[in-house]
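Novice: pasted the sequence and its predicted model underneath.
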Amino acid sequence: MTVAVFIDGAAGTTGLEIRDRLATRDDLTLIEIDEARRKDAGARAEALNDADIAILCLPDDAAREAVGLIRGDTRVIDASSAFRTAPGWTYGLPELGFDVTGADRVSNPGCWPTGFLLLVAPLVRAGLIPADWPLSYSGASGYSGGGKAMIAEFEGGAAATGYRAYGLSLNHKHLPEMRDHAGLTQPPVFLPAVANVYRGMLAEVGLSLHAMPGRPSLAAMREAIAAAYDGAPLLTVADDAPALVRIEENAGSDRVTLRVLGNAAAGQARLIATFDNLGKGAAGAAVQNLNLMAGLDPLAGLTV
């Protein structure tokens, strides 16, 4: 028997990508409603309750509403930020030990928190970064991360830029999940930007090692991250010294490459994650979590 899946919000950027990934699979059945009724609460409630697993690709308030429409035992993957630190919800980053397989309510991580947490959480857990240490997190995402409006802006020529910073109030909605799931007492100073590329992501944390308790080495940090993800099929901890790292490195895939780079003599480090903002940063993560929850091949529908 196949697993019945309903994507609520399948017309958005993330929803469309998830639907495309699932449409040809024979281990799943997609529940769909007529386009004219996709915003009808009654039609959505019926589809939500008929599904074994519902994937919500909605704004936060609409996601909360959708969960409230469920009366049966439908399991949920929510791609909004509504439940990422909510009690009773499992954070959908299984590489960090969250039990997605046994969960009924899974909150898909944000793309930016994915990079931060994969880099930082193992180092906090290993005691190499103190939980109260001030951190700065920066980088750039492809413009598809901004959804249809931003895609139209960039592809229509209205965004006359190659790179622009945003989130300048330093009060971004991703901050609570980065703080809580990294085990920090305070969120990082978060400095996001968007680049004039459709998809791809480069995210990094800079560290002054001489100032840190114990003065952790580059090698110790790399070893701690590699040990945390030993056997994780989508993650690679690179042991290289590239002259440059490109935002497009893992675009079009569900892979994540993590690097610990820097100047050992100067006691400075750059922790860098490259991945696809629509892959492991959004749709790919949702498909991975769906596979785990349904007991299917964990890599089905993913590009590795």
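Specialist: The structure has been received and is ready for your questions. Residues are numbered from 1 along each chain as shown.
Novice: contacts, neighbours, all on C-alpha from now
Specialist: OK.
Novice: in which helix or strand would I find the residue located most distally from the centre of the chain?
Specialist: Relative to the centre of the chain, and counting by Cα atoms, centre = their mean, the farthest-placed residue is Ala265 at 33.6 Å. Assigned by DSSP states H and E, Ala265 falls within no helix or strand.
Novice: run a quick neighbour tally on Arg38.
Specialist: Neighbouring residues of Arg38 were enumerated by other Cα atoms under 10 Å; the total is 16.
Novice: how close does Ala211 get to Arg259?
Specialist: Ala211 sits at a distance of 21 Å from Arg259 (criterion: Cα to Cα, to the nearest Å).
Novice: related to what we said a few turns ago, distance of the residue farthest from the centre of the chain relative to Pro242?
Specialist: When Cα to Cα is applied, the distance between Ala265 and Pro242 equals 18 Å.
Novice: Ala11 now?
Specialist: Distance, Ala11 to Pro242, by Cα to Cα: 39 Å.
Novice: got it, and Pro216?
Specialist: Look at Pro216 and Pro242: by Cα to Cα, they are 22 Å apart.
Novice: out of the two, which sits in the busier spot?
Specialist: Using other Cα under 10 Å as the criterion, Pro216 and Pro242 rank with Pro216 on top: 18 against 9.
Novice: what kind of secondary structure is that one in?
Specialist: Under the three-state scheme (DSSP: H, G, I helix; E, B strand; the rest coil), Pro216 adopts coil.
Novice: which ones are touching it?
Specialist: When the contact criterion is Cα atoms under 8 Å, 6 or more residues apart in numbering, the partners of Pro216 are Leu128, Leu209.
Novice: the same query, at a cut-off of 10 Å, please.
Specialist: Contacts of Pro216 were listed using Cα atoms under 10 Å, 6 or more residues apart in numbering, and they are Leu123, Gly127, Leu128, Ile129, Ser208, Leu209, His210, Gly267.
Novice: my guess is the second one contacts Ala182, does it?
Specialist: So that's Gly127. No. The criterion here is Cα atoms under 10 Å, and Gly127 misses it with Ala182 at 12.0 Å.
Novice: give me the more crowded residue out of the two.
Specialist: It is Ala182, of Gly127 and Ala182, that has more neighbours when counted by other Cα under 10 Å, with 24 against 14.
Novice: let's bring in a second model and compare:
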Amino acid sequence: MTHKVFIDGAAGTTGLEIAERLAGRDEFSLITLDDAQRKDRAARREALNEADVAILCLPDEAAREAVSLIDPTSGTRVIDASSAHRTAEGWCYGFPELVGRERVADARRVSNPGCYPTGFLALVAPLVREGLLPADWPYTVNAVSGYSGGGKALIERYEILTPPPAFRGYGYDLAHKHLPEMQAHAGLEHPVIFAPAVVPAFRGMLVEVPLHLGAMEGEPHADALREGLARHYADSKVVSVYTGDTPAELLLDADAAPGDGMELFVFGNEGGWHARLVARLDNLGKGASGAAVQNLNLLCGLDETSGLKLPSA
């Protein structure tokens, strides 16, 4: 069976990477619009309603508009890569490893996770659910990303500067749009403090959650957190938990190749009462386009890893 897919916003970074992952796959037939049609409301409406699955790679307001153009009787299922519906009622949060593959497969409306929340939630949500970390702790997230995650305007600013800035911190108003998503899907009582930054690499991301375990009730041990994550992701081909000798450092390569996997690390001090939880992923892979393709595969009853760029077993 061939599934008709329309990528609304196909000319953007996320849309282009999704199309590249779908190229050559005979399970899918892409509905495409030319340059003149991409901003034509009637042409978009027709494409959205013709598709079996519409993937929205749009700003939030445009994504909401796209959903409004879909006739409820058309049968079109939606994957929204914007942040418009990540905590919205009636939408499935598209993180199969957390919400369950069956739930994604059965959904009609799927909201793709944000790139930073993907790393944070992968680390924290399973441990909170298992009772290894408290839901009422004031969590902090420190993260750096390749500049491609900032959208077209930021990409242009970085690529015209010689040399590019070595570090760009932002989110200093403490009101980043990812905060509700992180809190809701980790089941936390308090919003997190989120400290994002951009570095002069095109892609790649490190998301870190530092923890003073000795100050928590029950004093969880770093080893227990690592073991809990390893249990949770034991059957995942996308998310891996590092259980070998602790590496001395973690790197982001400025010219890294695309990748759709995610690595999780738990670093602990000698007593195990201080820990640093770290996720390493491609902000355009598992953080965006790769996650959309993984969700698309599930919606269409296919192997969730088909077409993904994953390390060889």
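Specialist: On my side now, so go ahead. On a predicted model such as this, the values are computed, not experimentally measured, just so you know.
Novice: quick TM-score on the pair, please.
Specialist: For this chain pair, the superposition-based TM-score is 0.97 by TM-score structural alignment, normalised by the length of the first structure; 304 aligned residues with a Cα RMSD of 1.4 Å.
Novice: what stretch of the second structure does stretch 256-263 of the first structure fall on?
Specialist: The alignment of stretch 256-263 of the first structure onto the second structure (TM-score structural alignment) covers residues 262-269.
Novice: buried residues in that stretch?
Specialist: Buried residues in stretch 262-269 of the second structure, defined by neighbour count with 16 or more other Cα atoms under 10 Å: Met262, Glu263, Leu264, Phe265, Val266, Phe267, Gly268.
Novice: gap between that stretch and the chain center?
Specialist: Centroid separation for stretch 262-269 of the second structure versus its chain: 18 Å, with Cα atoms, centre = their mean, to the nearest Å.
Novice: quickly find the element holding His172 of the first structure.
Specialist: For His172 of the first structure, no secondary-structure element claims it when assigned by DSSP H and E, so it is in no helix or strand.
Novice: count of neighbours near it?
Specialist: Here the count is done by other Cα under 10 Å, and His172 of the first structure has 14 residues near it.
Novice: aligned to it, what sits in the second structure?
Specialist: Per TM-score structural alignment, the equivalent position to His172 of the first structure in the second structure is His176.
Novice: from Ala291 of the second structure, how far off is that match?
Specialist: Between His176 of the second structure and Ala291 of the second structure the distance is 21 Å, computed by Cα to Cα.
Novice: show me what counts as buried in stretch 16-32 of the second structure.
Specialist: The neighbour-count criterion (16+ other Cα under 10 Å) identifies Leu16, Glu17, Ile18, Ala19, Arg21, Leu22, Phe28, Ser29, Leu30 as the buried residues of stretch 16-32 of the second structure.
Novice: quick one: contacts for Val104 of the second structure?
Specialist: By Cα under 10 Å, 6+ apart, the residues touching Val104 of the second structure are 91-97, 110-111, 294-299.
Novice: ok, now Asp71 of the second structure?
Specialist: If you count contacts by Cα under 10 Å, 6+ apart, Asp71 of the second structure has them with Arg45, Glu46, Leu48, Asn49.
Novice: so which strand or helix has it?
Specialist: In the assignment (DSSP H and E), Asp71 of the second structure maps to no helix and no strand.
Novice: let me see the ranges of the strands in the second structure.
Specialist: Per DSSP state E, the second structure has strands spanning 3-8, 28-31, 53-56, 77-80, 92-93, 109-111, 140-146, 168-169, 193-199, 205-212, 239-241, 262-268, 274-281. These are given in chain order.
Novice: ok, of the contacts of Asp71 of the second structure, which one's closest to Ser236 of the second structure?
Specialist: Each of these was scored against Ser236 of the second structure by Cα to Cα, and Leu48 proved nearest at 31.8 Å.
Novice: what sits against that closest one?
Specialist: Applying Cα under 10 Å, 6+ apart, we find Leu48 of the second structure in contact with 5-8, 31, 42, 54-56, 66-67, 69-71, 74, 76-78.
Novice: need the buried ones from the residues you listed selected in ChimeraX.
Specialist: Selecting just the buried residues from these in ChimeraX takes one command, with 16+ other Cα under 10 Å as the test:
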select :5,6,7,8,54,55,56,66,67,69,70,76,77,78
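Novice: shared neighbours of Gly127 and Ala182 of the first structure, anything?
Specialist: Between them, Gly127 of the first structure and Ala182 share the contacting residues Ala121, judged by Cα under 10 Å, 6+ apart.
Novice: figure out how far stretch 25-35 of the second structure is from the centre of its chain.
Specialist: 23 Å.
Novice: which residue, other than its chain neighbours, is closest to Ser74 of the second structure?
Specialist: Asn49 (5.7 Å; Cα to Cα, 6 or more residues apart in numbering).
Novice: give me the number of residues near that neighbour?
Specialist: Quick note: Asn49 of the second structure (other Cα under 10 Å) scores 20 neighbours.
Novice: wait, isn't it in contact with Thr76?
Specialist: Yes. Counting by Cα under 10 Å, Asn49 of the second structure sits close enough to Thr76 to count as a contact (6.0 Å).
Novice: shared neighbours of the two, which are they?
Specialist: Looking at what touches both Asn49 of the second structure and Thr76 (by Cα under 10 Å, 6+ apart), the common residues are Phe6, Ile70.
Novice: what's near enough to touch the nearest residue to Thr257 of the first structure once chain neighbours are set aside?
Specialist: Nearest-residue entry for Thr257 of the first structure: Thr236, 4.8 Å, with adjacent residues in sequence omitted and distances by Cα to Cα, 6+ apart. With contacts defined as Cα under 10 Å, 6+ apart, Thr236 of the first structure is in contact with Ile225, Ala226, Tyr229, Asp230, Arg255, Val256, Thr257, Leu258, Arg259, Ala273.
Novice: Thr236 of the first structure -> the second structure?
Specialist: When the two structures are superposed using TM-score structural alignment, Thr236 of the first structure falls opposite Ser240 in the second structure.
Novice: can you tell me how far that match is from Arg280 of the second structure?
Specialist: Applying Cα to Cα to Ser240 of the second structure and Arg280 of the second structure gives a distance of 10 Å.
Novice: find residues that contact each of these two.
Specialist: When contacts are counted by Cα under 10 Å, 6+ apart, the set common to Ser240 of the second structure and Arg280 consists of Gly261, Met262, Glu263, Leu264, Phe265.
Novice: against Val198 of the second structure, how distant is the first one?
Specialist: Looking back up the chat, that one is Gly261 of the second structure. Counting by Cα to Cα, the separation of Gly261 of the second structure from Val198 of the second structure is 20 Å.
Novice: swap in the second one?
Specialist: The spacing between Met262 of the second structure and Val198 of the second structure, counted by Cα to Cα, is 19 Å.
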